[in-house]
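>>> quick one, fold the following:
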Amino acid sequence: MSRGWAKVKRFRIGRLDKEARRFLEGPIEAGGILFKKPGQVSHEGERHTHDRPEVFIALSGRAKLLVDGVEHPFEAGDIVVIEPGEEHHIVADEEDPIVNIWLHIRAEGIEGEC
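Next up, the predicted model:
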């Protein structure tokens, strides 16, 4: 499995500029807070995609974020945008499991970088 931030749009909470903040100001269709158990995998064993962007905001802990088969570190302070059609799963860290917010949004052309 490869690692890196190839296509995934990632921001840091303390470094959000005006352009990056706009996705949080758009209409939110659904959302919630997830408390993962150590090693827990979201949507285990199934292909998981959406027809709209999904935003993950890491509040505490760590995880691996798998997007289209590529592994990305995901930790407190990260904001990640998953584009429509990208397969994704979160794997909570064994020692410091992730707590994160997820949001389904109506937005297009979200751009970001590490």
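
>>> rest of the way, CA atoms for contacts and neighbours
Will do.

>>> give me the neighbour count for K18.
Neighbours of K18 under the rule other Cα atoms under 10 Å: 8.

>>> quick check: buried residues in stretch 68-77?
Along stretch 68-77, these residues count as buried under the neighbour rule (16 or more other Cα atoms under 10 Å): D68, V70, E71, H72, P73, F74, E75, A76, G77.

>>> compute the distance between the fourth one and A30, please.
Going back to what we said before, that points to H72. Note on H72: its distance to A30, by Cα to Cα, to the nearest Å, is 24 Å.

>>> related to what we said a few turns ago, would a markdown table of the buried residues of stretch 68-77 with distance to F11 and secondary structure be doable?
Supplementary listing: the buried residues of stretch 68-77 in a markdown table, determined by distance: Cα to Cα, whole Å; DSSP: H, G, I helix; E, B strand; the rest coil:
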| residue | distance to F11 | secondary structure |
| --- | --- | --- |
| D68 | 19 | coil |
| V70 | 18 | strand |
| E71 | 16 | strand |
| H72 | 13 | strand |
| P73 | 13 | strand |
| F74 | 11 | strand |
| E75 | 11 | strand |
| A76 | 11 | coil |
| G77 | 8 | coil |
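
>>> got the contact list for V80?
When contacts are counted by Cα atoms under 8 Å, 6 or more residues apart in numbering, V80 touches V8, K9, R10, F11, V55, F56, I57.

>>> show me where the chain has helices.
Counting by DSSP state H, the chain has helices at residues 18-25.

>>> how about this one, so we can line them up?
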Amino acid sequence: MFEKRELAREHLKFENNLFAQRLVPWPLLNAPFEGSWCVIAPGTASTPHAHHEYEIFIAMKGKARLETGGKSIDFNVGDIVHFTPGTDHSIVNDGTEPFEMYSVWWDAPMAENFLKKHVATEN
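Purely as a prediction, here's the structure:
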């Protein structure tokens, strides 16, 4: 069984100073993670923050800078970055085109909920 979700650019929600479409809620999907398509407008930056989850960013379109731990690092199409819990981070788009990326995050409770649902569907 499969289900396709399409990116609905007209319905991107503004949060953390960027536009995003979250992967969840998605009733059919049982995953040990959450995710979001993110668009950072030219001349803006995502809100600097840190959280308890692990996280991966995957650069999909454009060029930006990743600011983390007092460092500024180029972040370009095809790059992937991983953050451990508590690591501050922000994406800065100094360019003239939107920067697009996918963010995936997870923690132990997400993994536990995934396993519970998985076991329940096997029985």
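
>>> once you drop chain neighbours, what's closest to the aligned residue in the second structure for L34 of the first structure?
In the superposition onto the second structure, L34 of the first structure corresponds to C38 when matched by TM-score structural alignment. Excluding the flanking residues, the one nearest C38 of the second structure by Cα to Cα, 6 or more residues apart in numbering is A20, at 4.4 Å.

>>> and stretch 70-80 of the first structure, end to end?
14 Å.

>>> likewise stretch 65-81 of the first structure?
Its start and end residues considered, stretch 65-81 of the first structure measures 11 Å (Cα to Cα).

>>> surely H88 of the first structure touches P53?
No. Checked against Cα atoms under 8 Å, the pair H88 of the first structure and P53 is beyond contact range at 11.6 Å.

>>> name the residues contacting each of those two.
Counting by Cα under 8 Å, 6+ apart, the common neighbours of H88 of the first structure and P53 are I82.

>>> from the centroid of the second structure, which residue is nearest?
Central residue of the second structure (Cα atoms, centre = their mean): S103, 1.6 Å from the mean position.

>>> can you tell me how far that one is from D88 of the second structure?
S103 of the second structure sits 15 Å away from D88 of the second structure, taking Cα to Cα as the criterion.

>>> need the contact list for the residue nearest to E54 of the first structure when sequence neighbours are not counted.
Nearest-residue entry for E54 of the first structure: H104, 4.6 Å, with adjacent residues in sequence omitted and distances by Cα to Cα, 6+ apart. Contacts of H104 of the first structure were listed using Cα under 8 Å, 6+ apart, and they are I28, E29, A30, G31, R52, P53, E54, V55.

>>> ok, W102 of the first structure next?
Residues in contact with W102 of the first structure, defined by Cα under 8 Å, 6+ apart, are G31, G32, I33, L34, E54, V55, F56, I57.

>>> just give me the neighbour total for the second one.
It refers to G32 of the first structure. As a burial measure, G32 of the first structure scores 10 neighbours (other Cα under 10 Å).

>>> correct me, but it touches I101?
Yes. Here G32 of the first structure reaches I101: they are 5.6 Å apart, a contact under Cα under 8 Å.

>>> how deep is F11 of the first structure tucked in, by neighbour count?
By other Cα under 10 Å, neighbour count at F11 of the first structure equals 21.

>>> the second structure: which residue goes with that one?
F11 of the first structure maps onto no position in the second structure when the alignment is built from TM-score structural alignment.

>>> chain neighbours aside, what residue packs nearest to I33 of the first structure?
Ranked by Cα to Cα, 6+ apart and with sequence neighbours excluded, the top spatial neighbour of I33 of the first structure is I101, at 4.4 Å.
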